[in-house]
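Enquirer: have a look at this fold, sequence not included:
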């Protein structure tokens, strides 16, 4: 999907597409010198426009680079259906942690985000759904009070509207500057997911690189269906920490998406180019099944 070729239908859609192009790094006027992007794995180098055309999947080695929240939403949502939820919510320095407010402001200026998650209502293959995307560019997608609150509100919106829920996780874990308030979000989001599922809601958890720490130990692991991007790092503690703790060498590929697929933690590893098609199939199957059941 080339977001640069989409014509907005409304001011809201136009603003969304501008944010998606900014996330993809393709929002510069054409007269400017092209900006280059280098693959972190094989060091292939090309313009950002070329990388955007491949959805930031390296055409040389297949490495799936992390992408911004609005850009990912532009890949999966049907054109013209995006409606952001709770976009004004932002993190606060709840513990008066030294220097945290300044760091928050720098992150907002750098990414254009209020915090590390974007939540939205939209349609995927014609099926209405609620979608949340954690953005690893903002404090490594760490979960603080604002992230926990936005995720919880998105789940509750899906519950009240009887809509499927999809959460794309990408996180380094809990945000240390918010201490126990950050850790409380694990229980808060998990409880909201449990209430949603107890009412028959479909929750698809989509794990991207990296998904670790408190996010893995809470809502990311609670999906009715769990998908993952190729080679995504998924786990609680990192492999080096585990090796140092147990004093043993871990198996090759440990905590990668393919390893977790082989061991039953993930239902399917889905390349980014197949992401919308896979979600469309799952959502349409779910809604058709509900209609037959009714």
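Expert: Looks like it came in fine. What you are looking at is a predicted structure, and each value in this text was computed from that prediction instead of being measured.
Enquirer: please count neighbours and contacts with C-alpha atoms only from this point.
Expert: OK.
Enquirer: residue 169 contacts residue 212, correct?
Expert: No. In this structure residue 169 lies outside contact range of residue 212 using Cα atoms under 8 Å: 9.0 Å.
Enquirer: then this one, side by side with the first:
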């Protein structure tokens, strides 16, 4: 017993062998980029990909977002067959589209359809930043415009989750035209007094933030979301001023009247149900 008590302690750390490393499956743990906390992946998914330590909102895919918001088994997709072309013969564009389709199992950067949320019917659109950074090409604009038109016809509220790096450069001016097309479809909704709720997630930038993302009757954002048109450096060089540290965050925009509310993902479904109930 005494021999064990006074035995000499090792001064070196044991490094796991390569074999031991291989036996640990990838994706079990995930590190929060905000606070550095190591999180168990399954627990993170149960918490809707929100860090329990600091509240950081990890990106969500379109299927994950639909699963967290829409009633189970009550989502019916629109226009899944629409595929992007290569109108400008841009180098490697077709190849990159196929790579993203294989990686995400989606045909484009937005999923649209209709379903119920808390029993209330709605047309729903969800952008997915995994596909070409959620950039807005012709198909993305077309799907959103068609969803708005269906919402107008059915008189269902339209809820759109935005996540985008802006217009898709590989389609040139055709991508910029989607700003006008989607805005016109939303203006028709407005004239018909059909509710449009825009939910801005991280990031929502460029031509998307300058068009349909900012045109909601109610504009909601997730905490800490980056929302803006041009980048910080470009704006600082243009105005020749240092911008606030929280510039282009959801909280900054809320403080300056460009958002109606900032809502945690954990409370978002309940918030949307209350809005739909109020406007039913």
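Expert: Thanks, I have the structure now. Fair warning: this is a prediction, and the values are worked out from it, not measured in the lab.
Enquirer: which residues in the stretch 1-150 of the second structure form helices?
Expert: With DSSP state H, counting those that start in this stretch, the ranges of helices along the stretch 1-150 of the second structure come out as 2-5, 18-23, 41-46, 62-69, 93-104, 138-154.
Enquirer: tell me which of those is the most buried.
Expert: Burial of these is given as mean neighbour count (mean count of other Cα atoms under 10 Å); helix 138-154 ranks first at a mean of 22.
Enquirer: residues contacting residue 121 of the second structure?
Expert: Neighbouring residues of residue 121 of the second structure by Cα atoms under 8 Å, 6 or more residues apart in numbering: 114-115, 156-157.
Enquirer: between those residues, which is nearest residue 175 of the second structure?
Expert: Among the contacts of residue 121 of the second structure, residue 114 lies closest to residue 175 of the second structure (Cα to Cα), at 24.9 Å.
Enquirer: touching, that closest one and residue 73? I think so.
Expert: No. With contacts counted by Cα under 8 Å, residue 114 of the second structure stays clear of residue 73, the gap being 11.3 Å.
Enquirer: more neighbours: these two, which one.
Expert: Per other Cα atoms under 10 Å, whichever of residue 114 of the second structure and residue 73 has more neighbours is residue 114, with 23 against 9.
Enquirer: aligned counterpart of the more buried one in the first structure, please.
Expert: Aligned by TM-score structural alignment, residue 114 of the second structure pairs with residue 121 of the first structure.
Enquirer: on that earlier part again, would JSON lines of the helices of the stretch 1-150 of the second structure with distance to residue 86 of the second structure be doable?
Expert: Conversion of those to JSON lines gives the following (distance: least, Cα to Cα, whole Å):
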{"stretch": "helix 2-5", "distance to residue 86 of the second structure": "73"}
{"stretch": "helix 18-23", "distance to residue 86 of the second structure": "41"}
{"stretch": "helix 41-46", "distance to residue 86 of the second structure": "36"}
{"stretch": "helix 62-69", "distance to residue 86 of the second structure": "24"}
{"stretch": "helix 93-104", "distance to residue 86 of the second structure": "6"}
{"stretch": "helix 138-154", "distance to residue 86 of the second structure": "10"}
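Enquirer: who wins for proximity to residue 79 of the second structure among those helices?
Expert: Across these, residue 79 of the second structure has its closest neighbour in helix 138-154 (6.8 Å, Cα to Cα).
Enquirer: so which of the helices of the stretch 1-150 of the second structure is nearest residue 132 of the second structure?
Expert: Nearest to residue 132 of the second structure among the helices of the stretch 1-150 of the second structure is helix 93-104 (7.0 Å), distances taken as Cα to Cα.
Enquirer: the closest one vs the first structure, average distance?
Expert: Helix 93-104 of the second structure, aligned to the first structure and superposed, deviates on average by 0.6 Å (mean Cα distance after the TM-score superposition for the first structure).
Enquirer: what stretch of the first structure does that helix fall on?
Expert: Alignment note (TM-score structural alignment): helix 93-104 of the second structure is matched to residues 100-111 of the first structure.
Enquirer: the second structure: strands as residue ranges?
Expert: 29-31, 38-40, 75-78, 110-117, 120-127, 158-164, 196-205, 218-221, 227-228, 261-262 (DSSP state E).
Enquirer: in CSV, list those along with distance to residue 102 of the second structure.
Expert: Shown next, in CSV, are these (distance: least, Cα to Cα, whole Å):
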stretch, distance to residue 102 of the second structure
strand 29-31, 23
strand 38-40, 26
strand 75-78, 19
strand 110-117, 15
strand 120-127, 17
strand 158-164, 19
strand 196-205, 23
strand 218-221, 29
strand 227-228, 28
strand 261-262, 34
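Enquirer: deepest of these, which one?
Expert: Of the strands of the second structure, strand 158-164 is the most buried (mean count of other Cα under 10 Å), at a mean of 27.
Enquirer: that'll do, ta.
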